[in-house]
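J.: Let's see this in three dimensions:
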Amino acid sequence: MPGPRLFRSRWAALLWAAGIVWFAYDFTATAPHATAAGKPAATDATGQAVDAADLAALANSVVQ
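T.: Okay, here's the model as predicted:
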C-alpha cells in the first residue's frame, strides 16, 4: 500500500489508481475460451475436458 506521500500529488495518485485498474482488467480479462455453445469448456483439475457422464458419475459417488 502506498504511503501518504504518494497522494500529495493528484497526478501521482491518478497514475497509481490507473495502474490498479489496469492490473485488475488484465487479471480478469484472462477468461477461458468459450466452446461452440458459447459456454466455457468444463475441465477438471488436470485440465482434461469433462462431459455429462463424468459429472453424473461424480454426483452418483457423492450421494452414496
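
J.: alpha carbons only for contacts and neighbour counts from here, please
T.: OK.

J.: and residue 19, helix, strand or coil?
T.: helix (DSSP: H, G, I helix; E, B strand; the rest coil).

J.: residues near it, how many?
T.: Other residues near residue 19 come to 12 when the count uses other CA atoms under 10 Å.

J.: Following up with a second sequence; could you model it the same way so I can compare the two?
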Amino acid sequence: MFTYILDEDTELRPLEPAHARHIYQLIDQSRSYLRQWLSWVDATTSVQASEDYVRAALTQSNRLG
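T.: Sure thing, here's the model as predicted:
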C-alpha cells in the first residue's frame, strides 16, 4: 500500500473501508461547521454511507490507475 510519511506524526495513505467509522465520527462531530462549505455533509448519515463512499472512491481510483 502506498504511504507517504510527512513527519513523525503524519502520513498520507489511501482510505480503506476500515476507516469508515472514524470518518463518520469526524464528520458528525463537525457537521454544523462543515455544512457551510460541503453540500454532501447532510447526506452522510451513517457509518455505512461513509463506507460506501470509500468503496466508490477506491473503485474509481482503480479504474484510473
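
J.: quick one: TM-score?
T.: Scored against TM-score structural alignment, normalised by the length of the first structure, the superposed chains reach a TM-score of 0.32; 26 aligned residues with a CA RMSD of 2.8 Å.

J.: any chance you could map the strands in the second structure?
T.: For the second structure, applying DSSP state E gives strands covering 4-7, 10-12.

J.: and the longest helix for the second structure?
T.: Assignment by DSSP state H gives helix 47-64 as the longest helix of the second structure.

J.: so what does it touch, helix or strand wise?
T.: Identification of packing neighbours for helix 47-64 of the second structure by 3 or more CA pairs under 8 Å, 6 or more residues apart in numbering; DSSP states H and E yields helix 20-29.

J.: Could you pull out the buried residues of the helix it packs on?
T.: 20, 21, 23, 24, 27, 28 (16 or more other CA atoms under 10 Å).

J.: Out of those residues, which comes closest to residue 55 of the second structure?
T.: Nearest to residue 55 of the second structure, judged by CA to CA, of these is residue 20 at 9.6 Å.

J.: hang on, that closest one packs against residue 26?
T.: No: using CA atoms under 8 Å, residue 20 of the second structure makes no contact with residue 26, being 9.9 Å away.

J.: returning to that earlier point: turn the buried residues of helix 20-29 of the second structure into TSV, columns for distance to residue 60 of the second structure.
T.: Listed next are the buried residues of helix 20-29 of the second structure as TSV, based on distance: CA to CA, whole Å:
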residue	distance to residue 60 of the second structure
20	17
21	21
23	19
24	20
27	22
28	25
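
J.: separation between the closest residue to residue 50 of the second structure other than its chain neighbours and residue 54 of the second structure?
T.: Closest residue to residue 50 of the second structure apart from its sequence neighbours, by CA to CA, 6 or more residues apart in numbering: residue 20 at 5.2 Å. Taking CA to CA, to the nearest Å as the measure, residue 20 of the second structure falls 7 Å from residue 54 of the second structure.
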